[in-house]
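>>> Could you look at this predicted model? Sequence included:
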Amino acid sequence: MATRYRFGLEAYERLFQGVKGVELLEGEVYKMSPIGPKHAWKVAKLVRAFLEALGDRAVVWPQNPIRIPPHSEPQPDLAVLRPKDYGEALPTPEDILLLVEVADTSLDHDQNRKLPIYAQAGIPEVWILDLERSLLHAFRHPKEGVYTEHPILLPGEEAKPLAFPGVRIAWD
């Protein structure tokens, strides 16, 4: 019989510090999908788009961990954070304005495993970019652990982050 272990944030950080390609979701450690060239290029383009659009109004935090107490430390492809120094502590839900997940092979995992964690944490907006279908799913306004709005953008439509009225991001 296999033994299953659950981790809190402190134990996870102590045991897995410096280990690449894993994340903690609701106390369980998951191996992340490898990042291919299409995925990496899309993340790089999004980082540039957000930096150009937002300047110093936010911190653009690519492929770094965030803390969602008590049992999750996911690594979204991109987080847009309130401007402050994160050198001493990882961002928490109160710091997060928008998360972006780029899904090449991970769409099911991102939508069914990570999205509910983000909603329960009260993260105001999550974008999941489906590379296979060229669609951007925007999940907005969490309430009681679910997102109440889910517009889907088609290629050519610009995304408008809730936290930055008037800002438009070309995602495709």
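Noted; the coordinates are in hand.

>>> contacts and neighbour counts: CA atoms only from here.
Noted.

>>> Spit out the contact partners of residue 76.
If you count contacts by CA atoms under 8 Å, 6 or more residues apart in numbering, residue 76 has them with 62-66, 99-101.

>>> try 7 Å
By CA atoms under 7 Å, 6 or more residues apart in numbering, residue 76 lies in contact with 63-65, 99-101.

>>> could you point out the longest helix in this protein?
Looking across the chain with DSSP state H, the single longest helix is helix 37-54.

>>> residues of it that come out buried?
39, 42-43, 46-47, 49-51, 54 (16 or more other CA atoms under 10 Å).

>>> can you put those in TSV and add distance to residue 88?
TSV is the format used below for the buried residues of helix 37-54 (distance: CA to CA, whole Å):
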residue	distance to residue 88
39	29
42	29
43	25
46	26
47	23
49	27
50	24
51	22
54	23
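
>>> what are the ranges of the helices in this protein?
So, for the chain - with DSSP H - the helices run 9-16, 37-54, 107-109, 115-120.

>>> Nearest to residue 167, out of the ones you listed?
helix 37-54 (6.7 Å; CA to CA).

>>> Below is an additional structure, to be compared with the one above:
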Amino acid sequence: MPSATYEPELDTTRPFRIRWTRDDCARFERDGLLTPGKYELIEGDILKSMGQNRAHINTVMTFIRWLFGMFGEEFVQGPGPIDVSLEDNPTSEPEPDAVVLSKPLSAFQTRNPRPDDIRLLVEISDATRYFDRGTKANLYARAEIVEYWSLDLVQRKLHVHREPRDGKYQRVTMHGEDESIASLATPESAILVSALLPPIKAE
């Protein structure tokens, strides 16, 4: 008599997930449950901002000083919120480390910079480097932000994302600290990646 084969049923039920919105976060801030600048809203998830170490803080300031020299202080936003695509905007409000704007900061008194206001976007990455090059890169590509730089402090490499199309960056290049790179916005002004990185700690 042939034996019966038992195949267990697969549980395809997805875990329950609440997708938070900007309106939710604004209400939480009013109620004292969230502190502005201490979290990011990314694809419906409220992400607590990680404490920044000294290398991260210093690198952000180094990058911003360089951007000031290239574009002028009035066209550079430090860490702060931006808008993304119309589809993602209700559930995402990222706060990149630096943004180069096509308009002066004074133009953004009551609203965030929108994707078409952004010439270059920068994230300084250590513990979040894979998230920044994955989830965030796709979020920025869907918004058609023309150029996104992710500086990896662990591997000491700069990842340059360009040509957003169909929700992905079609051209992604990696540059070591001995290589030079220029933004699309200032192709005549290159900088060594090492000049943007913190010094290597002495053994």
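That came through, no problem. This structure is a prediction, so every number in the text was calculated from the model and none was measured.

>>> which part of structure 2 lines up with the longest helix of structure 1?
Alignment of helix 37-54 of structure 1 against structure 2: residues 54-71, by TM-score structural alignment.

>>> Same check on stretch 126-143 of structure 1?
The alignment of stretch 126-143 of structure 1 onto structure 2 (TM-score structural alignment) covers residues 148-165.

>>> That stretch: end-to-end distance?
This stretch, stretch 148-165 of structure 2, spans 13 Å end to end (CA to CA, to the nearest Å).

>>> buried residues in that stretch?
148-153, 156-164.

>>> Equivalent analysis for stretch 42-58 of structure 2, please.
Here stretch 42-58 of structure 2 shows 42-46, 56 as buried, counting by 16+ other CA under 10 Å.

>>> want to try a markdown table for these, with distance to residue 26 of structure 2 as columns?
Shown next, in a markdown table, are the buried residues of stretch 42-58 of structure 2 (distance: CA to CA, whole Å):
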| residue | distance to residue 26 of structure 2 |
| --- | --- |
| 42 | 14 |
| 43 | 16 |
| 44 | 13 |
| 45 | 14 |
| 46 | 12 |
| 56 | 28 |
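
>>> out of those residues, what pair is the most spread apart?
44 and 56, at 25.8 Å, using CA to CA across the buried residues of stretch 42-58 of structure 2.

>>> one step back: which one of the buried residues of helix 37-54 of structure 1 is nearest residue 150 of structure 1?
Taking CA to CA as the measure, residue 150 of structure 1 lies nearest residue 46 of these, at 20.2 Å.

>>> For burial, what's the neighbour tally of residue 191 of structure 2?
The number of residues packed near residue 191 of structure 2 is 13, by other CA atoms under 10 Å.

>>> ignore the last one, residue 4 of structure 1
6.

>>> if I pick it, what's in contact with it?
Residues in contact with residue 4 of structure 1 (CA under 7 Å, 6+ apart): none are found.

>>> roughly how far apart are the aligned partner of residue 89 of structure 1 in structure 2 and residue 40 of structure 2?
Using TM-score structural alignment as the criterion, the counterpart of residue 89 of structure 1 in structure 2 is residue 111. For residue 111 of structure 2, the distance to residue 40 of structure 2 equals 17 Å [CA to CA].

>>> Give me the more crowded residue out of the two.
Shown here are residue 111 of structure 2 and residue 40; by other CA under 10 Å, residue 40 has more neighbours (21 against 10).

>>> nearest residue to the more buried one other than its sequence neighbours?
Using CA to CA, 6 or more residues apart in numbering and skipping residues adjacent in sequence, the residue nearest residue 40 of structure 2 is residue 47, 5.1 Å away.

>>> can I assume the one you found is in contact with residue 37?
No. Using CA atoms under 7 Å, residue 47 of structure 2 makes no contact with residue 37, being 11.0 Å away.

>>> what sits in contact with each of the two?
Common contacts of residue 47 of structure 2 and residue 37, defined by CA under 7 Å, 6+ apart, are absent altogether.

>>> What is the neighbour count of residue 106 of structure 1?
Residue 106 of structure 1 has 15 neighbours, counted by other CA under 10 Å.

>>> Just give me the match in structure 2 for it.
Using TM-score structural alignment, residue 106 of structure 1 sits opposite residue 128 in structure 2.

>>> quick one: its match and residue 48 of structure 2, what's the gap?
12 Å.

>>> Quick one: residues in contact with stretch 73-90 of structure 2.
Contact with stretch 73-90 of structure 2 is made by 21-22, 43, 64, 67-68, 93-105, 112-115, 140, 142-143, as judged by CA under 7 Å, 6+ apart.
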